[in-house]
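Asker: Whatever this is, show me its structure:
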Amino acid sequence: MPNTPPPDSPTPSPDAARLSADMPTGVAPRNEYTVDELARVSDTTVRNVRAYQDRGLLAPPEKRGRVGVYDDTHVSRLKLINHLLARGYTLANIQDLIKAVDEGHDLRSILGLETAIGGRWSREHPRKYSLIELLQMFGDKATPAALAKAVDLGLLERDGLSFVSGSPTALAAGATLAREGIALADLLDAVGTARPHFSAVAKALVDLVVRQLDRYDPDALPPPADVPALVDAIWRVRPLAMVLVESEMNRALEEASGDYLGDRVAAIMAKKLGESAGNPPGNPTAGPKKPPKQ
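Answerer: Reported below is the predicted structural model:
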């Protein structure tokens, strides 16, 4: 019976057809590709194929005479590389991951560990805003200087004539504060002042999460059998860290607002009491005269 390729396989070139005919009998049929065909079915370029081979990311082809023969294992590897590049990995990162896979790690477990440690902590989705929308939210406070400062702080990101916010909730909160009369420049200054402190808190909490890896060699991945349980442990720690942040932030806000507003109310009360006791307006902090000690 002739060895017919599956219906979804690419039309073989003359070289590939000749190479397939040269296959020994008794070997399971497989899709075979020249380098041009491999690049086409893998949505990449011949130049990339060569570069990945040079870096050891892609196994060299089987040589049959002067022609290199690739198969579906090369297609799978190239699709994996494309997927990882789209997720933001560098070629050096991918090289480490592929080395780990070759050493017996399950790639899904490795990616799960990476997501557990480095994935987004917020469930918010970025949202694009036109300049008109920002003006509607912030009014005339959305000056070019304020927008430029928000971009510098990473609160907004330019996208052509529009802006993207990574946290629409925070942007809406800022708009509400601005409508309540808080100057946008002062609000942005407060964010800039507070950010180093938040960064220090975040580092401490991330250290708690990553410390789950301290029992392993810092330059190596955990043993494959340990990775799933480790991923589960890290996912359990993450929400607890967020609870700790919220609790401590609430405590700090209560202390700060209590101290500050308490002092402010005391000053107002002292002024009112002073006025009612007949003290001149120029001396608002003077209260009623204390009775002489007996």
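
Asker: Every contact and neighbour count from this point should use C-alpha atoms.
Answerer: Will do.

Asker: mind listing the helices for the chain?
Answerer: 14-21, 35-41, 46-54, 72-86, 91-102, 107-118, 131-138, 144-152, 168-179, 184-210, 227-276 (DSSP state H).

Asker: Out of those, the one nearest S162 is which?
Answerer: helix 131-138 (6.1 Å; CA to CA).

Asker: Give me the helices and strands touching the closest one, please.
Answerer: On a contact count with 3 or more CA pairs under 8 Å, 6 or more residues apart in numbering; DSSP states H and E, helix 131-138 meets helix 168-179.

Asker: Show me what counts as buried in stretch 176-196.
Answerer: A178, L184, A185, L188 (16 or more other CA atoms under 10 Å).

Asker: How about stretch 16-23?
Answerer: Those would be A16, L19, S20, for stretch 16-23 by 16+ other CA under 10 Å.

Asker: Check whether the first one really touches Y33, as I assumed.
Answerer: To tie it back to what came earlier, the one meant is A16. Yes: in this structure, A16 is within contact of Y33 by CA atoms under 8 Å, at 6.2 Å.

Asker: anything in contact with each of these two?
Answerer: V69 (CA atoms under 8 Å, 6 or more residues apart in numbering).

Asker: Determine the number of other residues adjacent to the spatially closest residue to K128 that is not a sequence neighbour.
Answerer: With sequence-adjacent residues excluded and distances taken as CA to CA, 6 or more residues apart in numbering, K128 is closest to V164, at 4.3 Å. V164 has 19 neighbouring residues, counting by other CA atoms under 10 Å.

Asker: Roughly how far does the nearest residue to Y129 once chain neighbours are set aside sit from R47?
Answerer: The shortest distance from Y129 to any non-neighbouring residue, by CA to CA, 6+ apart, is to F163 (5.2 Å). Applying CA to CA, to the nearest Å, the value for F163 to R47 is 36 Å.

Asker: Kindly report the same for L244.
Answerer: 50 Å.

Asker: likewise V101?
Answerer: Counting by CA to CA - V101 and R47 are separated by 24 Å.

Asker: Could you also give me the structure for this second sequence? I'd like to compare it with the first:
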Amino acid sequence: MAAEAEFTISSLADESGVTVRTLRDYSVRGLLPPPEMRGRTGFYGEEHLNRVRIIGRLLERGITLNGVRSLLEAWDRGDDLADVLGVAAPAPSASSQPTDLISEKFIAATDLARRLHDAPDGLRRVVTAGIYEPSDATTYRVANSELAQLLEELVADGIPAAEALDEVEQLRADCDHIARKFVDLFEQTSVRTFRRSAHAPEDIDRLAERMSTARSRPGRVATALIDEFVARHLAYLVARDLDNMPPGRG
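Answerer: This next block holds a predicted model:
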């Protein structure tokens, strides 16, 4: 098992896209848990990075820092949805019909909570994963329609919400890993060439052109490879089941 990532405050700022000053402000306001101190250096982990990303998404939705703090404190206490949002979240029942969460851009927080009722910390996880984001105290917005649709389809097909969310989170992590690989290659080639150049206008234009290509190529390459592998694995799966069918069937 890979060791959990560790960050100094500077590397956490780089990874999260916020400034060191902002991170210190979050700490002072109680939004960010204290780091693990080793000597005079504080070390942050994945939990801190996810926390910073959640804070950013909440702020983007117009929620004030005080409101963000209240919401995070409620999550940290393990409060249920009614405690966090101040609304009554009805318990799921056999007679209740699942809500189509993707049919509308905005969904009720209670509907989202009902769908994720068996996923521990599900509300926080879908926000961290960028699948949904709070719009206000009682409403959530679909932030990534493809991931949200996949999550809903997995649940509709009978996979427990907790397992479905695990799969979607892993898929997102795999895609992020692929993206980072392409960015590393871009840095090793185009960026390195630019750094060695005279930074003339034509050098800047060439870098911009290569950056445009670098933004679109990973999706094309990954899509082609995934389609190829999916077709291959599906063919193998179907062939294996057909071979195992009793004589006279099919």
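
Asker: Just give the TM-score of the two.
Answerer: After superposition, the two chains reach a TM-score (TM-score structural alignment, normalised by the length of the second structure) of 0.46; 147 aligned residues with a CA RMSD of 3.7 Å.

Asker: who has more neighbours, V101 and R47 of the first structure?
Answerer: V101 (15 against 12).

Asker: The more buried one: what's it in contact with?
Answerer: Contacts of V101 of the first structure (CA under 8 Å, 6+ apart): L107.

Asker: Next: V126 of the second structure.
Answerer: Here V126 of the second structure is in contact with Y132, E133, L165 (criterion: CA under 8 Å, 6+ apart).

Asker: at 6 Å what do you get?
Answerer: Residues in contact with V126 of the second structure (CA atoms under 6 Å, 6 or more residues apart in numbering) are Y132.

Asker: What of D83 of the second structure?
Answerer: D83 of the second structure neighbours (CA under 6 Å, 6+ apart): none.

Asker: Roughly how far does it sit from R240 of the second structure?
Answerer: 51 Å.

Asker: rewinding a little: tell me the one of the buried residues of stretch 16-23 of the first structure nearest E254 of the first structure?
Answerer: A16 (73.8 Å).

Asker: Could you report the separation of that closest one from A39 of the first structure?
Answerer: 14 Å.

Asker: Same check on A148 of the first structure?
Answerer: Taking CA to CA, one finds A148 of the first structure at 43 Å from A39 of the first structure.

Asker: And the two? Which one has more around it.
Answerer: A39 (19 against 15).

Asker: close enough to count as contact, the more buried one and V46?
Answerer: Yes: applying CA atoms under 6 Å, one finds A39 of the first structure in contact with V46, separated by 5.5 Å.

Asker: any shared contact partners between these two?
Answerer: By CA under 6 Å, 6+ apart, no residue touches both A39 of the first structure and V46.

Asker: Helices of the second structure, start to end?
Answerer: 9-16, 20-28, 46-60, 65-77, 81-85, 109-115, 122-128, 145-156, 161-186, 192-196, 201-243.

Asker: Tabulate these (TSV), appending distance to M37 of the second structure.
Answerer: Conversion of these to TSV gives the following (distance: least, CA to CA, whole Å):
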stretch	distance to M37 of the second structure
helix 9-16	12
helix 20-28	14
helix 46-60	14
helix 65-77	21
helix 81-85	31
helix 109-115	36
helix 122-128	25
helix 145-156	37
helix 161-186	28
helix 192-196	36
helix 201-243	38
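
Asker: nearest to T139 of the second structure, of those?
Answerer: Evaluated over these, closeness to T139 of the second structure peaks at helix 109-115, with 5.0 Å, by CA to CA.

Asker: who are the neighbours of the closest one, in terms of helices and strands?
Answerer: On a contact count with 3 or more CA pairs under 6 Å, 6 or more residues apart in numbering; DSSP states H and E, helix 109-115 of the second structure meets no helix or strand.

Asker: again, only using 10 Å
Answerer: Helix 109-115 of the second structure sits against helix 81-85, helix 122-128, strand 139-142, with contacts defined as 3 or more CA pairs under 10 Å, 6 or more residues apart in numbering; DSSP states H and E.

Asker: Ok, which of the ones you listed comes nearest E46 of the second structure?
Answerer: So among these, helix 122-128 is nearest, using CA to CA, at 11.2 Å.

Asker: Buried residues, stretch 221-236 of the second structure. List them.
Answerer: So for stretch 221-236 of the second structure, nothing qualifies as buried (16+ other CA under 10 Å).

Asker: What of stretch 261-268 of the first structure?
Answerer: For stretch 261-268 of the first structure, by 16+ other CA under 10 Å, it's A267.

Asker: Stretch 243-259 of the first structure now?
Answerer: In stretch 243-259 of the first structure, counting by 16+ other CA under 10 Å, buried: V245.

Asker: Distance check, P134 of the second structure against R232 of the second structure.
Answerer: On the measure of CA to CA, P134 of the second structure and R232 of the second structure end up 40 Å apart.
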